[in-house]
Every structure is written in structure tokens, then in C-alpha cells.
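> model this:
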Amino acid sequence: MFGAPLPNSPPPRLATYFHVHLVSDSTGETLNAMARAVCARFENVLPIEHIYALVRSQRQLDRALGDIEEAPGIVLHTIVDEKLREALEEGCRRMDMPCLPALDPLVSAMQRYLGAATTSRVGAHLRLDNDYFNRMDALNYAIGHDDGQGGQDLDQADVVLLGVSRTSKTPTCIYLAHRGVRAANVPLVPGRPLPEKLFQLNNTLIVGLLISPDRLIQI
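Model (predicted):
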């Protein structure tokens, strides 16, 4: 029959999904672009991106490591601070996960060619344009309104995410903030009422995030 596969032709290869964790002490846009460029070189490979932006403290790093442990995969980072780099790499070694400093090979090559020292200033590559400030404002808003914080000014959000714990509310808010979208998240906790402000929103998109009971029990 016309269009039928050849008898000896291999079956079509299904897409391969995998987790890629992008840990940055800045906005993470450079890391995100690099990861997508690399993944585009592989056919039928679909990365599930987890972005951890503005990781500049041990507490933030510990939270990222906790999420990484729950969704094993490849870890790419652009952390400049030596102590945080060591803590991240040690945490990944403990979990037996690959941890790659994405910019190190390029920085080393440039350093050898130029014979110049590198800067340890975080975010030194960023241009201070309007888009940058909008993204930073969105990131600060997402962090300040994580897990039900800052409920008194939810009307300033473009998006509000609702869901029980571990439905990826925080990573999604950070991802949206990278695109300049102000996102807040509110947890659904038994016995705890939702913020009254939530029911007064008129022009804000409210999205509920779901998770299967089996997956939630595993976590």
C-alpha cells in the first residue's frame, strides 16, 4: 500500500524527555539560551527545564538542590561565588548527577588568550536596559510573593498560580519572570483560608496547577 513503512524499517523513535536544571546567580537567560542551543542539536530530545535564578545564598542553593534531588537530571550552572559553586558541585556529587559550569571552558580560553584576570562580579555581562530592569522587577516580585507572601498586593501580579505544595509553583513563577511576567503563587493548605485579595482580582490571570496523588505521595 502506498505510504506503508518498509518491512525492515525501524519503528519511529519516541521523544526522550529529561530534566535539565539551570542554576544561576543572575537572571539565568544566558544559561537558558545555551541549554536550548545544545538540546537543539539532538533529535527527539525534549528537555524539561527547571530554572533557579538569583541564587546568591546558601538557603536559595539548598532549595534548588532539594528540587534537583526530586527530579534527577543534568545540572548546568553559572555560579561565580566559589563557596556556592563548591556547595552545588558537592551536592550534585552526593546525588551522582552531572554538574557542568557552562561558561568555564569559554572563560578559560579567553583568559589564556588575553592574559587578563576575570571578574567575580555577578551579572557583569548584563546590559542595563529597560527589558533588563523589567525582568529584574518581575524576579523580585516573584521572590517576594512566593508561597503566599505579599498577599496584600496581588493585584500587581500578571499571573497568580494556585496549587498544593510541590506542584512547581515557584519554578514556574521564576520562568515567567524571565519573560518579564509578574507572577505570584499561593499555596493550597488544608485549614488555611485563601487571601481575601485573591477574590477581588479583576484583570489578573489565575491558574491552578495539578499533580497526581501518586506523585504527591512519592514526594
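> hey, let's count contacts and neighbours off CA atoms from now on
OK.
> report the longest helix in this protein, please.
If you go by DSSP state H, the chain has its longest helix at helix 130-144.
> What helices and strands are in contact with it?
helix 169-178, strand 183-187 (3 or more C-alpha pairs under 8 Å, 6 or more residues apart in numbering; DSSP states H and E).
> ok, which stretches of the protein are helices?
Taking DSSP H as the test, the helices found in the chain are 29-39, 58-70, 82-94, 104-114, 130-144, 169-178, 213-218.
> now, of these, which is deepest in the fold?
Compared across the helices of the chain, helix 169-178 shows the largest average neighbour count, a mean of 23 (mean count of other C-alpha atoms under 10 Å).
> Determine the set of other helices and strands touching that helix.
Secondary-structure packing of helix 169-178 (3+ C-alpha pairs under 8 Å, 6+ apart): strand 45-52, helix 130-144, strand 159-163, strand 183-187.
> how far off helix 29-39 does that helix point, in degrees?
Relative orientation of helix 169-178 and helix 29-39, computed by axes from the mean of the first three to the mean of the last three C-alpha atoms, to 10 degrees: 100 degrees.
> Just the angle for helix 169-178 relative to strand 45-52, thanks.
Counting by the same axes, to 10 degrees, helix 169-178 points 90 degrees away from the direction of strand 45-52.
> Let me know the angle separating helix 169-178 from helix 58-70.
Helix 169-178 and helix 58-70 are oriented at 110 degrees to each other (the same axes, to 10 degrees).
> In JSON lines, list the helices and strands packed on helix 130-144 along with distance to residue 85.
Output for the helices and strands packed on helix 130-144, formatted as JSON lines (distance: least, C-alpha to C-alpha, whole Å):
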{"stretch": "helix 169-178", "distance to residue 85": "20"}
{"stretch": "strand 183-187", "distance to residue 85": "28"}
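> how about those, which one is nearest residue 134?
helix 169-178 (8.8 Å; C-alpha to C-alpha).
> among the helices and strands packed on helix 130-144, which is nearest residue 206?
strand 183-187 (9.4 Å).
> orientation of that closest one relative to strand 159-163 in degrees?
Relative orientation of strand 183-187 versus strand 159-163 (the same axes, to 10 degrees): 20 degrees.
> Between helix 130-144 and strand 183-187, find me the angle.
Strand 183-187 runs at 10 degrees relative to helix 130-144, counting by the same axes, to 10 degrees.
> by contact count, what packs against strand 183-187?
Against strand 183-187 (3+ C-alpha pairs under 8 Å, 6+ apart) you get helix 130-144, strand 159-163, helix 169-178.
> what comes up buried for that strand?
Residues of strand 183-187 classed as buried by neighbour count (16 or more other C-alpha atoms under 10 Å): 183-187.
> Would you do the same for the sequence below? I want to compare the two.
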Amino acid sequence: MKNKEIVYVVSDSVGETAELMVKAVSSQFNKSDVEIQHISYVEDTQDLNNVIAVAKYTHSIIAYTIVIPSLKQYLDERTREEGIIAVDLMNPLMQAFMQKFDAAPERQPGLMRKLDDNYFRRVEAIEFAVKYDDGQDIRGIKRADIVLIGVSRTSKTPLSMYLANKKFKVANVPLVPEIPPPDELFDIPKSNCIGLVITPDKLNEIREERLKHLGLTTQANYAKLDRILEELDYSEKIMKRIGCPIINVSNKAVEETADLILAMLKKRRVMYHE
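Got it, this is the predicted structure:
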């Protein structure tokens, strides 16, 4: 039985990039019998000596993504001395970038993994915002980085999604006079909670537009000024009871309100570390 051909994938990080490229190339040769052996997180020349020894013994190829210059140089020199085929999968494109952008690379392992981590944290935050939107599940209050509270149509949902794209886990809770606020709001640090308020006339305008969009009469109680005043008065009492920061969103874009919230968070961190 014919032994499988071995390609050693060597990296000073995980080595996922090299593995994908090796698989792509082997598929072009209909090579289903290629075995990929991982040597990840290479840190020193001893790690390289080990893979060089086994690659020479098995007459194998080394495909690598090593960005630390001293390790790359050592691997290039030693494989050349031993007559081993070693392919740098990143350097040609790295050189092209250096030429095009007239800049030097970071030469730091694992940067792509950091980018991936940022991506997955953002996705997780967005999923969190959807799950704990509009008080659907009060369990999110204690798990959230930020809890937004306010009456209906104070931009709680768009703010939650905007902040989620900044990788913050956000829950939002509507305040309605007929429904007692969740006890959890009073158990979390008050700086984790942000109250959103709005002027009565602006809220009246927004709610009337909302009713028109839904094909409903603007005379509904939802948009009546006395009902709005009742809701706003109730919500501000709850916010004062919690002792949370309050932002008036009347004439602010979502981005502007989000910047104010992020500034509050930054200030909170500075105070915490002092």
C-alpha cells in the first residue's frame, strides 16, 4: 500500500492559512492522499529543527507562514542545506504589499486570529442585542455591558444594534406605567444603565409618524400628548430611583447618542482603574 505524502504546515501562529492553501493546491492535483501535519505556535529554532528532521526523513514538503524574521531566515537556510522543499506562503504577497503601500508589516504572529476574534465578538454582541431587545428576556439585564431604558420610540433598539456593532452586549427595557420595572434594573451597577428621555412634542411627532406608517389613526392613545406626558413622568421617576445617567435623545442622531454612551463608559473605566 502506497504511503501518504506528508506536508508539514509550520506556523508561528495557528497555521490555518497555510492549511487552507495546501488543501487548495493538493485538490488541483487530485491528491486525496496528502496528509497535513500541523506544527503550530513555533517559538524557537529547536521547534524548527524538530520539523526539519522529520521532513528530511519522510522526504516531505514544508509549507509555512512564519512572520518572525529570525525564524523565517533560519528555516530558509536550514531547509536549503538539507535539500528540503520549503515554501513561504506569505512572503510574496507581503513583499507586494510593502512595495505598493510603502510600509513595513507588523511581523507579529496571530494578527488574523485577533481580527477573527473581533468579528466573532461583534456577532455575539449583535445576537445578544436581538435576544434581549425590548425587554423580551430580563435575564439579559445582568449579563449586559449596557442596559438602555426609556419609553417607546426613544431609539433603544437602533442604539442597541449600533453599540452591538462596537462589540458591546446591550439589553434594552421599555418603561410602561402599567408594568412594574424588572427588579434586576435595581441590582446592576447604576452606571451600567442608561436612561433615554425625549421632549413630549418630539415623541408625539415620532409616534404619530409611526402610526401613519402602520396605517393606524393618529388619534390612538399611543400618540396622545397626555399619555406621552404620563409615560415620560413615570420613566424619569424610575431613572432617578435607579440613579443612572440620563441622555435626552430629542434632536440627536443614533450615532451621536452612542458616542455619548461610549464616552460615559470610557470615563467609568478610567475612574475604576484610578
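> what's the TM-score here?
Here the TM-score for the pair of chains, by TM-score structural alignment, normalised by the length of structure 1, is 0.48; 120 aligned residues with a C-alpha RMSD of 2.8 Å.
> rewinding a little: take the helices of structure 1 and write them to CSV, including distance to residue 46 of structure 1.
Formatted as CSV, the helices of structure 1 follow (distance: least, C-alpha to C-alpha, whole Å):
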stretch, distance to residue 46 of structure 1
helix 29-39, 8
helix 58-70, 18
helix 82-94, 22
helix 104-114, 25
helix 130-144, 26
helix 169-178, 17
helix 213-218, 21
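> Go through the ones you listed and name the closest to residue 207 of structure 1.
Comparing the helices of structure 1 by C-alpha to C-alpha, helix 169-178 comes nearest, at 10.1 Å.
> what about the strands in structure 2?
Assigned by DSSP state E, the strands in structure 2 fall at 5-11, 34-39, 61-65, 86-88, 146-150, 170-174, 193-197, 246-248.
> Number of residues surrounding residue 26 of structure 2?
Taking other C-alpha atoms under 10 Å as the criterion, the count of residues near residue 26 of structure 2 is 15.
> I am assuming it contacts residue 34, so please confirm or correct that.
Yes. Between residue 26 of structure 2 and residue 34 there is a contact at 7.2 Å, judged by C-alpha atoms under 8 Å.
> And residue 144 of structure 1, how far from residue 174 of structure 1?
Remark: distance between residue 144 of structure 1 and residue 174 of structure 1 (C-alpha to C-alpha, to the nearest Å) = 11 Å.
> ok, now how distant is residue 242 of structure 2 from residue 115 of structure 2?
For residue 242 of structure 2, the distance to residue 115 of structure 2 (C-alpha to C-alpha) stands at 37 Å.
> Tell me which of those two has more neighbours.
For residue 242 of structure 2 and residue 115, the more surrounded residue by other C-alpha under 10 Å is residue 242, and the numbers stand at 19 against 11.
> quick one: the more buried one from residue 162 of structure 2, how far?
Using C-alpha to C-alpha, we find residue 242 of structure 2 at a distance of 24 Å from residue 162 of structure 2.
> what does residue 94 of structure 2 give?
Using C-alpha to C-alpha, residue 94 of structure 2 is found at 34 Å from residue 162 of structure 2.
> on that earlier part again, please identify the most buried of the strands of structure 2.
Highest mean neighbour count among the strands of structure 2 (mean count of other C-alpha under 10 Å): strand 170-174, with a mean of 28.
> helices or strands next to that one in the packing?
helix 111-131, strand 146-150, helix 156-164.
> Dump these to TSV, plus distance to residue 209 of structure 2.
Below are these laid out as TSV (distance: least, C-alpha to C-alpha, whole Å):
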stretch	distance to residue 209 of structure 2
helix 111-131	24
strand 146-150	19
helix 156-164	17
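> Determine which stretch of the ones you listed is the most buried.
Most buried of these, by mean neighbour count (mean count of other C-alpha under 10 Å): strand 146-150, with a mean of 26.
> For it, enumerate the helices and strands it packs against.
Counting by 3+ C-alpha pairs under 8 Å, 6+ apart, strand 146-150 of structure 2 packs on helix 156-164, strand 170-174, strand 193-197.
> Just want the angle from the last one to helix 156-164.
This means strand 193-197 of structure 2. 140 degrees.
> so what does strand 193-197 of structure 2 touch, helix or strand wise?
Partner elements for strand 193-197 of structure 2 (3+ C-alpha pairs under 8 Å, 6+ apart): strand 146-150, helix 225-242, strand 246-248.
> related to what we said a few turns ago, okay if I get the helices and strands packed on helix 169-178 of structure 1 as a markdown table plus distance to residue 215 of structure 1?
Shown next, in a markdown table, are those (distance: least, C-alpha to C-alpha, whole Å):
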| stretch | distance to residue 215 of structure 1 |
| --- | --- |
| strand 45-52 | 17 |
| helix 130-144 | 25 |
| strand 159-163 | 14 |
| strand 183-187 | 17 |
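> Quick one: closest of the ones you listed to residue 65 of structure 1.
Residue 65 of structure 1 lies closest to strand 45-52 among those, at 10.0 Å (C-alpha to C-alpha).
> Go through the closest one and flag the buried ones.
Neighbour counts using 16+ other C-alpha under 10 Å place 46-47, 49-52 of strand 45-52 of structure 1 among the buried residues.
> Name the residues that touch it?
Taking contacts as C-alpha atoms under 8 Å, 6 or more residues apart in numbering, the residues outside strand 45-52 of structure 1 that touch it are 15-24, 28, 32, 39, 64, 171, 174-175.
> picking that back up, need the helices and strands packed on strand 193-197 of structure 2 in JSON lines with distance to residue 8 of structure 2, can you?
As requested, those are exported to JSON lines (distance: least, C-alpha to C-alpha, whole Å):
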{"stretch": "strand 146-150", "distance to residue 8 of structure 2": "46"}
{"stretch": "helix 225-242", "distance to residue 8 of structure 2": "59"}
{"stretch": "strand 246-248", "distance to residue 8 of structure 2": "57"}
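> Tell me which of these lies nearest to residue 262 of structure 2.
Ranking these by distance to residue 262 of structure 2, with C-alpha to C-alpha as the measure, places strand 146-150 first at 9.9 Å.
> I am finished for the moment; much appreciated.
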